[in-house]
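Asker: output the structure for:
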Amino acid sequence: MKNIIISITLLFFVVACKEDYLKEDPLSNLSAEKILTTPNGFNLYLTGLYVASREEMSMGDNTYFALNFASTDIGADAGVEYTGLRNYETTYTPNNTNLNLLWNWAYTQMILRANTLITYANKNGTSVWTDEKEKNKVIAVAKFFRAYTYNLLVNSFGGVPLVEEIYSTPKNDFKRATKEEILNFAKEDLLFAIQWLPTIAEEKTDGKITKGAAQHLLTEVYLGLGDNTSAISSASDLIGSGMYKIMTTRFGGKSTEAGDVFSDLFLDGNANRSSGNQESIFVWQFENMVNGGGSSLNGNVQIRNWAPFLSKIVDPDGKPMLVVDSLGRGVGRVRGTNYFLYDIWKPAPNDMRNSSYNMRRKFYYNNPSSKYFNTLVEKKTVYDDTMRNIYPYSRKIEGAPWANNATSGRSAKDVIVYRLAETYLLRAEAYLKAGRKDLSVLDINVLRSRAGIAPINEGEVTIDFLLDERARELTVEEPRRRVLVRLGVLVDRVKKYNLLEETRSSIQPYHLLFPIPQAAIDANYGYKLDQNTGY
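Answerer: Modelled structure (predicted):
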C-alpha cells in the first residue's frame, strides 16, 4: 500500500510539472463546443429545444394564459382577487412582467438554441454526420422552432429584431425588422424544414416535429403575409397527404365508456398518435413522476388557470366543497366570457363540442360530511362565486394530477398544439379571403359534420363566423389573442364580447400589439429600439 501511494505521488509531480496539465478541460462542461460534435450531442441539444418549447405554456405560472386568453373575446380576468389583467392601459405597459418573460423566452431560449444548432450543424460540415440528410433533419427541426417563435413574436409585438446567428461578444445595436421581413424569414425556414423533416409515418416518436407541423405553421405564416393562394396550397398539401385525418369514430383507452369522439381527442393519454389519434400534428409532452417529464413549474398548468376555484365554494350550511381529484385545483385565472360559454352554442345547442363530455356545466358537492353530499350545487349569486369560484369550462383541461397531488392545479396531461381541425379552419380562412366562399364552407362543414350539427351555406361565412367556429372547436388549444391580432380584430372583439366594462372601455386601437419590453430597449443602448405606437 505504501509503495502504491509513493508511486501515485511521484506520478502527480511528474505530470504537474508539464505545462499542459495546467490547462483546464472540464469534462462536465456542457458547452456547445463540446456537445455539438456528434449526432448524439446534437440530439441532446435538440431535447433542450423541445423543453424550451414546452415552457411557452409553463413559464411564469400564468404568463401563457394571461397573454393569450384573459382580456380577449373568449376569456376574462373576472375574480375579485385577480384584477391585474382587466385594464389594458394599466396592465399592458413596457414594464409588464409577463411580456418581459415572453420576450426573454423567445430570444434567450428558443431562438438562441435554434441558432446554435443551425450554426454548429453547418460549421462541422460532413465530419459529424453519416450523410446530408442526417444533418439537415437536425437543422430542419431547429428552423421549425425558430419560425414558430418568430411567428409568435410578430403576432404579439409586430416587427422585432431578426437574429439569425450566435454572437461571441455582446451586441447592443439590434434593429427591428418589419413584420413582412420576419414572416418571409420564417417562410424560408419552413420551406427548408418541409424538405427535410420526416413524415409522421417515418418519425414514430410521440412529440417529435414532423413535416406536417411545418406545413401547418407555413399555412399560418402565408396568411400573415396575405398570400392566400400559397396558404391554400400549403394547407391542401397537409390535408391531402393522407398522414392525418379528422377523427370521426371513438378511439383510445376509454372508447367503450360514456363519451364521444370529440372528448376522446382530449382524454388523458389520447393526445398522441400512439393512442390512435390521427388528428394531432404537434403535441407538447409531459410525463408524470419522471425526471425531466414536467417543466419549470412541474407539469401542465391548464387546470390551475382555466378551472374555477371550486375549493372556495361552500354548501348552504357553510361547509366547504372539497376538490375532486379528477377536477384538480383551479384558481379561476381565466373565466370564459358569456360569448364563449353560452352565445356561440345557441344556434346549435346539441353541438357535440358542447356536450357534457366536453363542457363541464354541472357541479356536485363532494364533502362526505355535508348533508348536501353528491347533490347538485345550486345556482350561486355572489359575484366572486359566479365570476371566479364556479363557472362552466372546457373539459379539454382535465387530467390526472401532477405527482398525484390534486391540490397542485397541475396535471401530467400532454397538450395538443396543432391538429388537423385547425388546418381545415386555416384553409377555410384562406379560401374566404381569396373570394372562394364555396370552398371555405366545405372546410367548415367537415368539422360541423363531426360535431353532429347542420352544415352552413355560403351566405353565412364571414371572418366573425369563422372565429365563432374556432371558438367552438379550438378554445383552450389556440392562442386566441394571437389569432385575433393576426386577423386585426382584437380591439373590436374585446369591446364587443369581453365580460368586463373596465376591459371593454380601456382597450384602444394601439393595444392590437403589445409594447416592446422596456428592459429590451434599455439593453439595446447601441441603437434606439423603437417602441410600438401608443406606449
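
Asker: okay, CA-based contacts and neighbour counts for the rest of this
Answerer: OK.

Asker: any idea how far the longest helix belonging to the chain is from the chain center?
Answerer: In the chain, ranked by residue count with DSSP state H as the criterion, the top helix is helix 132-157. Centroid separation for helix 132-157 versus its chain: 15 Å, with CA atoms, centre = their mean, to the nearest Å.

Asker: and what of stretch 110-126?
Answerer: The mean C-alpha position of stretch 110-126 is separated from the chain mean by 24 Å, CA atoms, centre = their mean.

Asker: ranges for the strands of the stretch 151-300 of the chain?
Answerer: If DSSP state E, counting those that start in this stretch is used as the criterion, the strands of the stretch 151-300 of the chain fall at 280-284.

Asker: kindly report the same for the stretch 301-450 of the chain.
Answerer: Under DSSP E, counting those that start in this stretch, the stretch 301-450 of the chain gives strands at 335-336, 359-360, 393-394, 415-419.

Asker: got those as CSV, with distance to residue 477 columns?
Answerer: Formatted as CSV, the strands of the stretch 301-450 of the chain follow (distance: least, CA to CA, whole Å):
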stretch, distance to residue 477
strand 335-336, 14
strand 359-360, 14
strand 393-394, 10
strand 415-419, 6
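
Asker: right, and those strands - which one's nearest residue 236?
Answerer: Among the strands of the stretch 301-450 of the chain, the nearest to residue 236 by CA to CA is strand 415-419 (14.2 Å).

Asker: what is the orientation angle of the closest one with strand 280-284?
Answerer: With axes from the mean of the first three to the mean of the last three CA atoms, to 10 degrees defining the directions, strand 415-419 sits at 150 degrees from strand 280-284.

Asker: what's the local residue count around residue 157?
Answerer: Residue 157 has 21 neighbours, counted by other CA atoms under 10 Å.

Asker: against residue 279, how distant is it?
Answerer: 31 Å (CA to CA, to the nearest Å).

Asker: now residue 514
Answerer: 32 Å.

Asker: likewise residue 153?
Answerer: Counting by CA to CA, the gap from residue 153 to residue 279 is 27 Å.

Asker: show me what counts as buried in stretch 203-221.
Answerer: For stretch 203-221, the neighbour count (16 or more other CA atoms under 10 Å) marks 206-221 as buried.

Asker: take those and keep only those in helices.
Answerer: Using DSSP H, the buried residues of stretch 203-221 in helices are 211, 212, 213, 214, 215, 216, 217, 218, 219, 220, 221.

Asker: here's the other one to compare against:
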Amino acid sequence: MKSIKVKTFCAGALGLVMLASCSDWLDPKPLSFFTPENTFDTYAGLKSATDMLNRDVRYFDFYPTSGSAEPCILSEYWFSEMAVNGRTDANNVPVDLTALITPSASLSGNTSQINNYWTYLYKGIKDANTLLNRATTAQYENEEQRKEVEALAYFHRAYRYYRLVHQYGDVPFIVNEVTSPRYDFYTTKREVILKQLKEDLENSAAYLSNSVYVGQVSQAAAYHLLAKINLALGDFDAAIEAANKVINDGVHYLMTDRFGVDKNDPTKNVIWDLHQSENKHLPENKEVLYIVLDDYAQTDARSAAGLEIKRQILPWFTASGKVSTPDGKSAFVDNNETKNPYLLEYGRGVCSLRQTWYATHMIWTLDDTDLRHAPGNWMKMTDLKYNNPALKGTSEWYGKPLQMYNDKGECLIADTIRCWVDWPHYKTNVADQKANWWRGGWADWYVFRLAETYLLRAEAYVWKGEKNLAAADINKVRERAGARPITASEVSISQVLDERARELFYEEPRKCELTRIAYIYAKTGIPADNGKTYSLDKFSTENYFYDRIMSLTEFYNKGVKNAYGLTYTMQPYHVLWPIALKATSTNVEGHINQTPGYDGWENNIEPMDRPND
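Answerer: The predicted structure is shown next:
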C-alpha cells in the first residue's frame, strides 16, 4: 500500500549560515511544526520524523527548488558526460563552468544547485542527528523499536554524507545534535567519514526490515547504500558481500514479466511497465529497494511544481520558429494541444538537461534490440511529423517526418543544442495533473532499485579482475532489456558506466558516481581504461572524471558556443564542487577547507581524522 501524508519537523540550527532558517528549507511550507522536546519522546513521533526525511529526499533531488525552475538532480548531469545545460536564454546558466562555478558565485536557482545541495543535505544530517540523540531517551514498547529508529537515522545520515563527500570531498563531519547556532566547524577527511558510515550501516542495517510500507527505507536499501560506501573505500569484497544481501534476500528480483497499468497492451513492454508512474509503488514491483512517493491528492503537493521532467529533458521543438519545414514554415503550434497534440502526448520541453551524443547514440551501438532505445520507448526527432494545421493545403511537408536540413544543406533548426535531441519517452511519460501543463507532474520516483545493485556488484568484480562474474551481473540487466549479452572480454569500468547510463538515467546521481570511480582509480593506482594511472595527490589537476568527460562529450572539449554566445568549458578540479564562500567565511571560530582548485583553497589546513565534537 502507499503511505499517507506525513508531518514535518525542524529541530535545532546548524551554524553553517545557509542552514540557519527553518522557514527557508523547503517550499511548499511544512504542514505542521513541532519541536523535539514535545514530539521525539515516543516511537510514533520518531517514526514520523523518519518519514519526513524520506520526503526531503524527494524534494532536494527531484523537485524544482524555491526560486528555481530546475531540480537539483540536473546539476548531477551537467557535471558529467551525459548532459550539458541546454538553456540559451540567460547568461548565468552553468555552461562556462570555469567562469561560473566559484565559491563566491550564487550557485542556486538556475545557475546550478550546488549551494542548494549543501543546504539540503546538511539539513537532513542535522535532523538525523537529532533523532539519534532523542532515540536514547524516548519511550518504546520494546528494544527493537529503538534499534529500528536508530537504523533509519543512520541510513539517512549516511545517504546524505555519501553525496556530500562525492560532491565536495572533505567536509565537516557532524555526528551530534546541534541545538544552537555554531561557527566552529572543521573539515574532516573524506575517507574518515566513509569509514564511519560503513561502521554505522554494518551495525544497524540488520535491524531494518524488508516488510515496510512503500516509500520507507527497507533493509535492502541500507545494504545497497553500504555496497556503494564499500566501493568508495576500495573494499571490493565487502561491497560484494553487501550486494549479495540484497540480491539474495528472497524478496527482491528484477521485473522481467509484464505488469501494471499497461500490461495487456501488446505495443508496450516490461521496460515501459517498469517506469510508468502508476507502477512504481505497486506491491508486485519487487525491484524497488527505495522509492520517494508523490501524490497530487496530498494538500502539500498542490502548491509545488511536480517533477517537471518533460520540461527539463524534452527538446524545445514546440515553440514557434524553433523548427521549420524545408519550405521555411513553422513546423508546430505552441501552447495549444488541439493544434499540436504532441504537447499532450509527449510534453513541452525547454531542454534544461540537454543529453549528449554519448547518452543518445554512443552507448546504444552494442546492438539494435535494446528495449531502452527501441521505438515507442525512445523518441527520435525524426519520429515526429510536421503537424502545424496551417500547413494543410499550403505545404507538401504536412504530416511528413522532421528533417534537420533542406536539400540545400541549410539547417532548419533555430537552436540545434536546445531544439533537436532524442529522449527516453518511457521515463519522461509522467502524467500532468494540471490542465495545459505539459511539463510532467506529480509522480513517484526510484532512488534505489535492484538493477543498480547488480551493476554495483559487477563493478566490484571488475575492480577485482573477475570479469566473468562481472559480465554475468551486467547481463542480468541487459537481458531484461532484450539487449545482447556482453562477453567477459568486453567488460571494463567504462562498460559498467555505460550500462549505468543506459539503465539509470535520471535516477543515479551521475556526477557523484563518476567522482567516486575517479577516487578509486586515484587511491588504488589501477590503470584506467584509457591507459592512464592517477593519484590522490594530483586529484584536482589530473583525474579520471575529467578525462572521461573530455573523451566523450562533444561540448566541453570542442569549444562549442550556445546561442547566447557562452562557451562550454570544464576543468579537472570540477571533479568536486566549491563550498560557498558564505559557509567558509562565516565559520569564524573554526575552519572549513575550500575544495582544491577554487579560490581560497591555498588557505586550507590539514583536515581532521575524527568528527566534529
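
Asker: show me the helices in the stretch 1-150 of the second structure, by range?
Answerer: 36-39, 43-62, 73-78, 97-100, 114-134, 143-167 (DSSP state H, counting those that start in this stretch).

Asker: hang on, the earlier thing: single out the most deeply packed of the strands of the stretch 301-450 of the first structure.
Answerer: Of these, the one with the most neighbours on average (mean count of other CA atoms under 10 Å) is strand 335-336, at a mean of 30.

Asker: residue in the second structure matching residue 414 of the first structure?
Answerer: Aligned counterpart of residue 414 of the first structure in the second structure: residue 444 (TM-score structural alignment).

Asker: how close does that match get to residue 72 of the second structure?
Answerer: Taken as CA to CA, the span from residue 444 of the second structure to residue 72 of the second structure is 17 Å.

Asker: ok, now residue 125 of the second structure?
Answerer: Residue 125 of the second structure is 18 Å from residue 72 of the second structure, by CA to CA.

Asker: the aligned partner of residue 458 of the first structure in the second structure: how many residues sit nearby?
Answerer: Under the alignment (TM-score structural alignment), residue 458 of the first structure pairs with residue 488 in the second structure. By other CA under 10 Å, the residues close to residue 488 of the second structure number 15.

Asker: ok, residue 488 of the second structure touching residue 468?
Answerer: Yes: the pair residue 488 of the second structure / residue 468 is scored as a contact, 5.0 Å apart, by CA atoms under 8 Å.

Asker: what's residue 386 of the first structure in contact with, if anything?
Answerer: Contacts for residue 386 of the first structure (CA atoms under 8 Å, 6 or more residues apart in numbering) come out as residue 380.

Asker: counterpart of it in the second structure?
Answerer: Aligned partner of residue 386 of the first structure by TM-score structural alignment: residue 416.

Asker: so residue 510 of the first structure sits in a helix?
Answerer: Yes: per DSSP: H, G, I helix; E, B strand; the rest coil, residue 510 of the first structure lies within a helix segment.

Asker: my read is that it contacts residue 531, right?
Answerer: No: Residue 510 of the first structure lies out of contact with residue 531 (CA under 8 Å); the separation is 11.6 Å.

Asker: spatially central residue for the second structure, please.
Answerer: residue 509 (3.5 Å; CA atoms, centre = their mean).

Asker: quick one, what contacts that residue?
Answerer: Neighbours of residue 509 of the second structure in contact, by CA under 8 Å, 6+ apart: 73, 76, 77.

Asker: same deal with residue 191 of the first structure?
Answerer: 214, 218.

Asker: again with residue 103 of the second structure
Answerer: Per CA under 8 Å, 6+ apart, neighbours of residue 103 of the second structure: 578, 579, 580, 581, 598, 599.

Asker: what residue of the first structure matches up with residue 163 of the second structure?
Answerer: Aligned partner of residue 163 of the second structure by TM-score structural alignment: residue 152.

Asker: the aligned partner of residue 512 of the first structure in the second structure: how many residues sit nearby?
Answerer: Aligned by TM-score structural alignment, residue 512 of the first structure pairs with residue 575 of the second structure. For residue 575 of the second structure, the count of nearby residues is 30 (other CA under 10 Å).

Asker: how about residue 178 of the second structure?
Answerer: 18.

Asker: distance check, it against residue 184 of the second structure.
Answerer: 12 Å.

Asker: got it, and residue 445 of the second structure?
Answerer: 37 Å.

Asker: list the helices and strands the longest helix of the first structure packs on?
Answerer: Applying 3 or more CA pairs under 8 Å, 6 or more residues apart in numbering; DSSP states H and E, one finds that helix 132-157 of the first structure makes contact with helix 39-58, helix 112-123, helix 179-196, helix 211-225, helix 480-487.

Asker: got the buried residues for the third one?
Answerer: Residues of helix 179-196 of the first structure classed as buried under the neighbour-count rule (16+ other CA under 10 Å) are 179-180, 182-187, 189-194, 196.

Asker: next one: that helix to chain centre, how far?
Answerer: 20 Å.

Asker: repeat for the first one
Answerer: With CA atoms, centre = their mean as the basis, helix 39-58 of the first structure stands 15 Å off its chain's centre.

Asker: what about the counterpart of residue 302 of the first structure in the second structure, how many neighbours?
Answerer: By TM-score structural alignment, residue 302 of the first structure lines up with residue 309 in the second structure. For residue 309 of the second structure, the neighbour count with other CA under 10 Å is 29.
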